[in-house]
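Asker: got a structure for you, letters missing:
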């Protein structure tokens, strides 16, 4: 499936800002279920270059400006080809011990209730138990927007009994780690069947399954990831994997507005992409001779 994505995040500074710094994790990378055909990131219409792998292998870039600004507009756009791999995420070319994803954070520290929830899942092989754990988390936490905050911990969300995809993912991660299973938070995009525009990125979890590797669990939707998902960045928790993190020297009110649009590419759009690829094939040898 070919998916077109447009992700815009706008910041407004009521009294202006003299310095803005942003860490951007907005460049998806290739794996066996995902191929990036075209992608660009801009800040205030200027392209951002210099994306490089971080400690997790995800691509990130730092954008800094020292001048007066009343706002910053970050836009990531592109086309990604995806395929359904039954939830298995392979081919990321990672060179670290997965056990680093057993580390607890302030957002994922397991409460007594999370440990109890994890301990209730006993039957089946490792994959079956993780499926059962994901279902148990979703049964315990209803999807209810507006009752949790970005700083809400996994334990707090479970106690509230409601939340959004961030909360579902972090509770699952916390519970899996309490069982000795490496698990990580993933931020990305989900193409809905109705093509509805979203207001933010989607979130899910990946857990390390013996014999299979990383498997993606979207607890909110009770499924493993499919070709409707675009993987963007990962980390120990939501804060660690945030696609955009910034700081500003500003007085007054700071406003943030986000908008995500993702849809399957039409035949015309796929043809335009093919033509671009053919043009690149013709022009690359000429550039190489220069």
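Answerer: On my side now, so go ahead. In this text the structure is predicted, and so the values were computed from the model without any measurement. Numbering: from 1, shown residues only.

Asker: contacts, neighbours, all on C-alpha from now
Answerer: Will do.

Asker: for the longest strand anywhere in the chain, buried residues please.
Answerer: The longest strand of the chain (DSSP state E) is strand 2-27. By 16 or more other CA atoms under 10 Å, the buried positions in strand 2-27 come out as 2-13, 16-17, 20, 22-27.

Asker: take this one as well and set it beside the first:
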């Protein structure tokens, strides 16, 4: 399936400000189940320099350095991408041991993806509790666990859009019984880590057969399954992701895959506004 994605963000300030360094994370991946055919990044004001970078997970990030002052910042990301069908994991031949907890001690690159979400590295007790429930009645297999866990999350938490603020902890999402896509992605990620499944937060887009009034950036979780690699699961959507998903970037921390990170210099209590638009055809 071929898609064209135009993502535009417009920041406006009530008086001219000086823009500090910005990091832009809006270039889709080109690997696995998606091929990036063309990409353009437009930034206004034109008085800037762009430096391409790679994140710790190998995703493209652009560092932008500005000069002068401005009362607006416009960022337009235009992608042409082709996505492929994702096979059913249960239909793939896999001779690896998928019993829990997964045995990944020999793979140092995965150790960081099973640490707890809390700053001290501990797991959220609420995530541990729901992980124990998801383990009940299954054959201690990672795929059975994932599907049962996603059903539990969908039963316990109602998806609701939330545009402002960082992702919630698993405990808050479960106690509120509502959560945005990033809240549910963190909940799935943290719960998987409780049983030794490497997992990470993903930012991207989800194409709809019936387009919504306004597309928004989406978030889901990728888990590492021996013999199958990193595979995406969306607890606020269809479970195992399909060709309607386009990944931008992934990280152990949700804030590191924000589409734009940066600051500006101006008077205190300066008013600013953000407007965005995402077109997918």
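Answerer: Sure thing, it's come through. All of these numbers come straight from a predicted model, not from anything done at the bench.

Asker: quick one on the thing from earlier: the longest strand of the first structure vs the second structure - mean distance after superposition?
Answerer: In the superposition against the second structure, strand 2-27 of the first structure averages 1.3 Å from its aligned positions (mean CA distance after the TM-score superposition for the first structure).

Asker: in the second structure, what residues pair with that strand?
Answerer: Strand 2-27 of the first structure corresponds to residues 2-27 of the second structure when matched by TM-score structural alignment.

Asker: map residue 215 of the first structure onto the second structure.
Answerer: In the second structure, residue 215 of the first structure lines up with residue 231, judged by TM-score structural alignment.

Asker: my guess is that match meets residue 239, correct?
Answerer: No - between residue 231 of the second structure and residue 239 there is no contact under CA atoms under 8 Å: 10.8 Å.

Asker: quick one: the helices in the first structure, in order.
Answerer: For the first structure, helices defined by DSSP state H occupy the ranges 112-119, 126-140, 154-160, 165-178, 267-289.

Asker: for the fourth one, which helices and strands make contact with it?
Answerer: This points to helix 165-178 of the first structure. Applying 3 or more CA pairs under 8 Å, 6 or more residues apart in numbering; DSSP states H and E, we find helix 165-178 of the first structure packed against helix 112-119, helix 126-140, helix 154-160, strand 183-190, strand 202-209.

Asker: can I get those in a markdown table with distance to residue 78 of the first structure and mean neighbour count?
Answerer: Below are these laid out as a markdown table (distance: least, CA to CA, whole Å; neighbours: other CA atoms under 10 Å):
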| stretch | distance to residue 78 of the first structure | mean neighbour count |
| --- | --- | --- |
| helix 112-119 | 38 | 17 |
| helix 126-140 | 31 | 20 |
| helix 154-160 | 33 | 21 |
| strand 183-190 | 12 | 27 |
| strand 202-209 | 17 | 25 |
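
Asker: for residue 74 of the first structure, which of these is the nearest?
Answerer: The minimum distance between residue 74 of the first structure and these falls on strand 183-190, with 15.8 Å, by CA to CA.

Asker: mean distance, that closest one to its aligned residues in the second structure?
Answerer: Superposing on the second structure and averaging over aligned pairs (mean CA distance after the TM-score superposition for the first structure), strand 183-190 of the first structure comes out at 0.5 Å.

Asker: tell me, that strand lands on which residues of the second structure?
Answerer: Counting by TM-score structural alignment, strand 183-190 of the first structure lines up with residues 199-206 of the second structure.

Asker: and the match of residue 215 of the first structure, how many neighbours?
Answerer: With neighbours defined by other CA atoms under 10 Å, the count for residue 231 of the second structure comes to 17.

Asker: show the contacting residues for it.
Answerer: Applying CA atoms under 8 Å, 6 or more residues apart in numbering to residue 231 of the second structure gives the contacts 222, 223, 224, 225, 240.

Asker: hmm, residue 14 of the second structure is touching residue 266, no?
Answerer: No - in this structure, residue 14 of the second structure is not within contact of residue 266 by CA under 8 Å, at 10.1 Å.

Asker: mind listing what residue 255 of the first structure touches?
Answerer: Residue 255 of the first structure makes contacts with 10, 11, 12, 13, 14, as judged by CA under 8 Å, 6+ apart.

Asker: can you lay out these as a markdown table showing distance to residue 67 of the first structure?
Answerer: Converted to a markdown table, the contacts of residue 255 of the first structure look like this (distance: CA to CA, whole Å):
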| residue | distance to residue 67 of the first structure |
| --- | --- |
| 10 | 17 |
| 11 | 15 |
| 12 | 15 |
| 13 | 13 |
| 14 | 15 |
